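Q: Curious how this folds, go ahead:
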Amino acid sequence: MKTDWTGYHHDKDNLRNEIWSLLKQQAASVGDPFGHIPNFVGAELAAEKLASLSIWQQAKTIKCNPDSAQIPVRMRALQDGKRLYMAVPRLTDDRCFVELTAEDLQRQNVSIAESAIARKALTCGRLVSFAEMEPIDLVIVGCVAAGPGGGRTGKGAGFADLELAMLQEFGLVEIDTPIVTTVHPLQVVADSLLPMQAHDWALNWIVTAQEVIETNTSYPRPTGLNWDSLRSEQLEQIPILRKLNEPRRRLRRSRSPRVGREDGKKE
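A: Modelled structure (predicted):
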């Protein structure tokens, strides 16, 4: 199946289609998995297992993706009194994260269960810029496939890697901030099937309803935004990237040769 993001990496495209097909055949997805971070049977149990880990219990501030598969994770974070940051879907706002806390929701008389749904979170949460955010203790990302060595792929849009790179640029994610996913066991595949590129962020933990895998990944963590790997449509469609790129554009313009005047003298 072709999606909006098909065609950037042939092997990953094939792997995603295989996983989506497998989840559907095995009735392991909730709703149609194709083209999505798949919502999966056992997502609530995986969230419970994640909440039993010390990396979760020690975390005060959590960043989580907005997909349905991680609704139980977002709900548990708020129930446990953590500050939750959720990315605005497709990063369509300059302030590309929503901040949620149980206290704010209580003041608005909004239930935690409601606010864990991305659409509701966008209306009851507070849109924040990077400058307004607290350092993040734990990152949860959505995956279509994950490998026990830390390799991962989302649905192909590259949003998770972009978010993490920007958060690192602003000092909100550190070199040792744990990165976790919750998935169905069918989404855990051999490392050899998951080619990782320089801008890809690897997983430190994979949590399913049945088990917890600490990857002890050997993949190097990217250091901030890799401008060379950004696609032109990402710069066109994501406002915060255009804003962050502006100083670089000005610098390039200032370094370009200055245009001479008609009389041949330099300006």
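
Q: CA only for contacts and neighbour counts going forward, please
A: Fine.

Q: give me the element the residue minimising distance to the centre of the chain is part of.
A: For the chain, the residue nearest the mean C-alpha position is residue 160 (2.7 Å; C-alpha atoms, centre = their mean). Per DSSP states H and E: residue 160 is located in helix 159-169.

Q: Need the residues that contact that helix.
A: Contact with helix 159-169 is made by 65, 87, 90-91, 130, 141-142, 154, 173-174, 199-201, 222-226, as judged by C-alpha atoms under 8 Å, 6 or more residues apart in numbering.

Q: Give the buried residues for that helix.
A: By 16 or more other C-alpha atoms under 10 Å, the buried positions in helix 159-169 come out as 159, 160, 161, 162, 163, 164, 165, 166, 167, 168.

Q: Tell me the buried residues within the contacts of helix 159-169.
A: 65, 87, 91, 130, 141-142, 154, 173-174, 199-201, 222-225.

Q: farthest pair in those?
A: Maximum pairwise distance among those (C-alpha to C-alpha): 23.3 Å, between 130 and 154.

Q: Going along the chain, name the strands of the stretch 51-200 of the chain.
A: 61-64, 83-87, 97-100, 126-128, 138-140, 145-146, 152-153, 179-182 (DSSP state E, counting those that start in this stretch).

Q: which of these is buried the deepest?
A: Most buried of these, by mean neighbour count (mean count of other C-alpha atoms under 10 Å): strand 145-146, with a mean of 29.

Q: How far off centre is that strand?
A: Put simply, strand 145-146 sits 14 Å off its chain's centre (C-alpha atoms, centre = their mean, to the nearest Å).

Q: Who are the packing partners of that strand?
A: Here strand 145-146 touches helix 10-25, strand 152-153, going by 3 or more C-alpha pairs under 8 Å, 6 or more residues apart in numbering; DSSP states H and E.

Q: before we go on, could you also do this sequence so I can check it against the first one:
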Amino acid sequence: MLEKQELRDEIDHKKIEFPFPAGGKLAEQIRRLAGYKEARCLFVSPAALLDQVRINALNDGKILIMPAPGLKEGFYRIKPYSIAFKDLKFAVTYKGLAQFGEHLLFEEMAGLAIDLFFTEILYVDPFGVFLGNGQGFFDLSVALLSELGGVADNARAYAVGVGEQLLVERLKHDCWDVPVNGLVSADGVTEFGQGRLAAAVYWPVLTERSIKKIAPLWRLACKQGKI
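A: Model (predicted):
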């Protein structure tokens, strides 16, 4: 079983770079995903690799949910057809969120019903456990939205990258990890056969200081009596 930190150290030591294709190719594969056409609401990470995915989501009539930087302010929503085409590329970036995005109130997250989640990765194993940037914001985002009732019952999550990022061996699984259902690359989709996307905030690893830094997490902690 592979240790996540050892893989991160190897990437840094060997200066490994993955041959990412143009974002448009990845975005088109996502459009072919089962369930994409019917999906009403998508969560897409702010990675540059997924710029076109976010633009497509709005052009395809989907509600786009993005996390605020560091999750400090929670999440932003951009509604389809609410932004001029010439502004779309900027609107779906962190810098554009403040101008074009709608900051979600704590009470509004319960009605989101997010159907699909997409995130960038460093590596992913055949069981959907992935190695991210080490900050855990995707796992925490899914867990927080799940606890607040913002995730659809049949929601699925996908890693986006290249085939070289798919491991043969298993990654060590932390108790707070949220496995993805598949890997989307320019060549197609590798499904991992994971079941229903479900997650909960794992409070034992969160300090009061870290909880206070994330507004909706602080509200949830107070509501559940964790603080």
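
Q: TM-score of the superposed pair?
A: After superposition, the two chains reach a TM-score (TM-score structural alignment, normalised by the length of structure 2) of 0.86; 224 aligned residues with a C-alpha RMSD of 2.5 Å.

Q: Give the equivalent position in structure 1 for residue 183 of structure 2.
A: Applying TM-score structural alignment, one finds that residue 183 of structure 2 aligns to residue 206 in structure 1.

Q: make that residue 194 of structure 2, sorry
A: Superposed on structure 1 with TM-score structural alignment, residue 194 of structure 2 falls opposite residue 217.

Q: so what's its match up against?
A: Residue 217 of structure 1 touches 149, 150, 202, 203, 204, counting by C-alpha under 8 Å, 6+ apart.

Q: got the angle between the helix holding residue 160 of structure 1 and strand 83-87?
A: With axes from the mean of the first three to the mean of the last three C-alpha atoms, to 10 degrees defining the directions, helix 159-169 of structure 1 sits at 120 degrees from strand 83-87.

Q: equivalent range in structure 2 for helix 159-169 of structure 1?
A: Under TM-score structural alignment, the match for helix 159-169 of structure 1 is residues 137-147.

Q: in the superposition, what's the average offset of the matching stretch relative to structure 1?
A: Here stretch 137-147 of structure 2, set against structure 1 after superposition, deviates by a mean of 0.8 Å using mean C-alpha distance after the TM-score superposition for structure 1.

Q: Pull the number of nearby residues for the residue nearest to residue 134 of structure 1 when sequence neighbours are not counted.
A: Computed as C-alpha to C-alpha, 6 or more residues apart in numbering, the closest residue to residue 134 of structure 1 that is not its neighbour in sequence is residue 172, at 6.8 Å. Neighbour count for residue 172 of structure 1, taken as other C-alpha atoms under 10 Å: 18.

Q: give me every residue that touches the alignment partner in structure 2 of residue 238 of structure 1.
A: Counting by TM-score structural alignment, residue 238 of structure 1 corresponds to residue 214 in structure 2. Neighbour list for residue 214 of structure 2: 70, 71, 72, 73, 74 [criterion: C-alpha under 8 Å, 6+ apart].

Q: ok, the residues you listed vs residue 98 of structure 2, which is closest?
A: Each of those was scored against residue 98 of structure 2 by C-alpha to C-alpha, and residue 73 proved nearest at 10.9 Å.

Q: picking that back up, what would the helices and strands packed on strand 145-146 of structure 1 look like in TSV with distance to residue 104 of structure 1?
A: Putting those into TSV (distance: least, C-alpha to C-alpha, whole Å) gives the following:
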stretch	distance to residue 104 of structure 1
helix 10-25	37
strand 152-153	33
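
Q: any idea which of those is most buried?
A: Most buried of those, by mean neighbour count (mean count of other C-alpha under 10 Å): strand 152-153, with a mean of 28.

Q: The match of residue 183 of structure 2 should be in a strand, yeah?
A: Yes. Under DSSP: H, G, I helix; E, B strand; the rest coil, residue 206 of structure 1 sits within a strand.

Q: Just give me the neighbour total for it.
A: For residue 206 of structure 1, using other C-alpha under 10 Å, the count is 28.

Q: And for residue 105 of structure 2?
A: Close neighbours of residue 105 of structure 2, defined as other C-alpha under 10 Å, add up to 14.
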